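# this one's structure only:
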């Protein structure tokens, strides 16, 4: 019972998140109008489909067709007609099944290729963003002009890598509901490093970020990473 209740809650949570996402994209009024009118148009569409199917069933002379294909003039079973009908049916099933398998295999292959490209791209992007933030922290409090210039050069190279990876991810990952969270995080990271100078200037001016004397452990970690 508890498991069923948890599943129901999870479904309602997903519906609520989907609704909020649509509202943020299209606005409350447009979403409400769609929710009200969609069932109405769906009923009309199904009504036309049912009416067309009923007309097709009632107009076609099924008994005569069956009589011609499966029986002879003497009302005996027509082996040739029956075999031909079954062959056509099996051929149609095989064609449908073959197309279904080909489409499934193509989708699977495309997904595997997509994941092979995108996964390492995202991993490198996150790694390089973290590295950039660490390097910028060292650069911001470096008082040695020589080493500061070296760090600035490395920051520039790292930013070029990040920009390249960012735009590749944006091109590879389609903007749909299933990828919305991933793309939002990618955008947030890109925004963080593009505004890191403003963050540090604000933090330093308000004393929230400082270059206080590091502990021996911090120095050891910095040496290891650097």
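Arrived safely. Quick caveat, the model's predicted, so the values are computed rather than measured.

# make it CA atoms for all contacts and neighbour counts henceforth
Will do.

# Look up how far residue 113 lies from residue 127.
From residue 127 over to residue 113 the distance is 22 Å, taken as C-alpha to C-alpha, to the nearest Å.

# can you check residue 213 too?
In terms of C-alpha to C-alpha, residue 213 sits 49 Å off from residue 113.

# Comparing the two, which shows the higher neighbour count?
The residue with more neighbours, out of residue 213 and residue 113, is residue 113; 11 against 8, by other C-alpha atoms under 10 Å.

# take the one below as the second:
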């Protein structure tokens, strides 16, 4: 075993002498300079590679945010607009509003599905995805909500002399609250995402 280590030690000494000393026994500055140059090259390539990857990730995240943020804003505007049009169609019997309902719902569906495709389903995105789903699910109650309200005369209309009922007020406040909460949550979410971009994460 000692013989083995002695031989390895001799090989190391031989390599060091051949690398750092000339045949005359002087220190070989050229080899040291070469080693420093090679080390610097390796470090530069490694650093630039990491920087390039970080820049690519940052650019991809900026592109992602520039697509998702407008979609989210459009979605937050489209849901209450649809409810408003539905009210005009079902309470006020507005034919123009009734004619646009299908197109408006198609737009909401497009926005909903695009947001779900663009935003990965993971823990860090949960709050914004929950808001998107909650607004989407509220639209499924719109038909029974208006049917009941119309049947009981609970909406402002000519029939009840345009008096606003608690039923209408509570639901309007609830939907407005959802939109405001979603807006605040979205603002916080995109701020966090922007901080990640600035840090190159």
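Perfect, I can see it now. Predicted model, so just to flag it, every value in this text is computed and none were measured.

# Need the TM-score between these chains.
TM-score for the superposed chains, counting by TM-score structural alignment, normalised by the length of the second structure: 0.65, backed by 152 aligned residues with a C-alpha RMSD of 2.7 Å.

# Mean per-residue distance, the longest helix seen in the second structure versus the first structure.
Ranked by residue count and defined by DSSP state H, the top helix of the second structure is helix 29-90. Using mean C-alpha distance after the TM-score superposition for the first structure, helix 29-90 of the second structure ends up 1.1 Å from its aligned counterpart in the first structure, as a mean over the superposed pairs.

# same for that helix, what does it pack against?
The helices and strands touching helix 29-90 of the second structure, judged by 3 or more C-alpha pairs under 8 Å, 6 or more residues apart in numbering; DSSP states H and E, are helix 2-20, helix 95-118, helix 126-139, helix 142-152, helix 166-198.

# what stretch of the first structure does it fall on?
Counting by TM-score structural alignment, helix 29-90 of the second structure falls onto residues 79-140 of the first structure.

# Point me to the helix or strand that includes residue 210 of the first structure.
Here residue 210 of the first structure sits in a region with no helix or strand, counting by DSSP states H and E.

# In the second structure, what residue corresponds to it?
Aligned partner of residue 210 of the first structure by TM-score structural alignment: residue 155.

# Ok, residue 174 of the first structure next?
Match for residue 174 of the first structure (TM-score structural alignment): residue 120.

# Is that match part of a helix or strand, or is it coil?
coil (DSSP: H, G, I helix; E, B strand; the rest coil).

# contacting residues around it?
Residue 120 of the second structure makes no contacts at all, as judged by C-alpha atoms under 8 Å, 6 or more residues apart in numbering.

# Now with 10 Å, please.
126, 129 (C-alpha atoms under 10 Å, 6 or more residues apart in numbering).

# Would you check how far apart it and residue 62 of the second structure are?
As judged by C-alpha to C-alpha, residue 120 of the second structure and residue 62 of the second structure stand 15 Å apart.

# Residue 125 of the first structure against residue 163, yeah?
Yes: under the criterion of C-alpha atoms under 10 Å, residue 125 of the first structure makes contact with residue 163 at 8.9 Å.

# who touches both of the two?
With C-alpha under 10 Å, 6+ apart, residue 125 of the first structure and residue 163 have common neighbours 169, 190.

# What's the separation between the match of residue 174 of the first structure and residue 187 of the second structure?
Distance from residue 120 of the second structure to residue 187 of the second structure, by C-alpha to C-alpha: 18 Å.

# got it, and residue 69 of the second structure?
Taking C-alpha to C-alpha, one finds residue 69 of the second structure at 9 Å from residue 187 of the second structure.

# can you check residue 93 of the second structure too?
To residue 187 of the second structure, residue 93 of the second structure is 37 Å away according to C-alpha to C-alpha.

# Count the neighbours of residue 189 of the second structure for me.
16.

# Quick check: closest non-adjacent residue to it.
Residue nearest to residue 189 of the second structure in three dimensions, not counting chain neighbours: residue 128, with 7.2 Å by C-alpha to C-alpha, 6 or more residues apart in numbering.

# what sits against the residue nearest to residue 22 of the second structure when sequence neighbours are not counted?
Spatial nearest neighbour of residue 22 of the second structure, excluding adjacent residues (C-alpha to C-alpha, 6+ apart): residue 28 at 5.6 Å. Contacts for residue 28 of the second structure (C-alpha under 10 Å, 6+ apart) come out as 17-22.

# Repeat that for residue 86 of the second structure.
Here residue 86 of the second structure is in contact with 80, 92-94, 97-98, 100-101, 104, 142-143, 146 (C-alpha under 10 Å, 6+ apart).

# Excluding chain neighbours, what is closest to the most centrally placed residue in the first structure?
Nearest residue to the geometric centre of the first structure (C-alpha atoms, centre = their mean): residue 179, 3.1 Å. Closest residue in space to residue 179 of the first structure, ignoring its immediate chain neighbours: residue 173 at 7.3 Å, by C-alpha to C-alpha, 6+ apart.

# Can you report how many residues neighbour that neighbour?
Neighbours of residue 173 of the first structure (other C-alpha under 10 Å): 14.

# And stretch 127-139 of the first structure, how far out from the chain middle?
Relative to its parent chain, stretch 127-139 of the first structure has a centroid offset of 28 Å by C-alpha atoms, centre = their mean, to the nearest Å.

# Cool, thanks, signing off.
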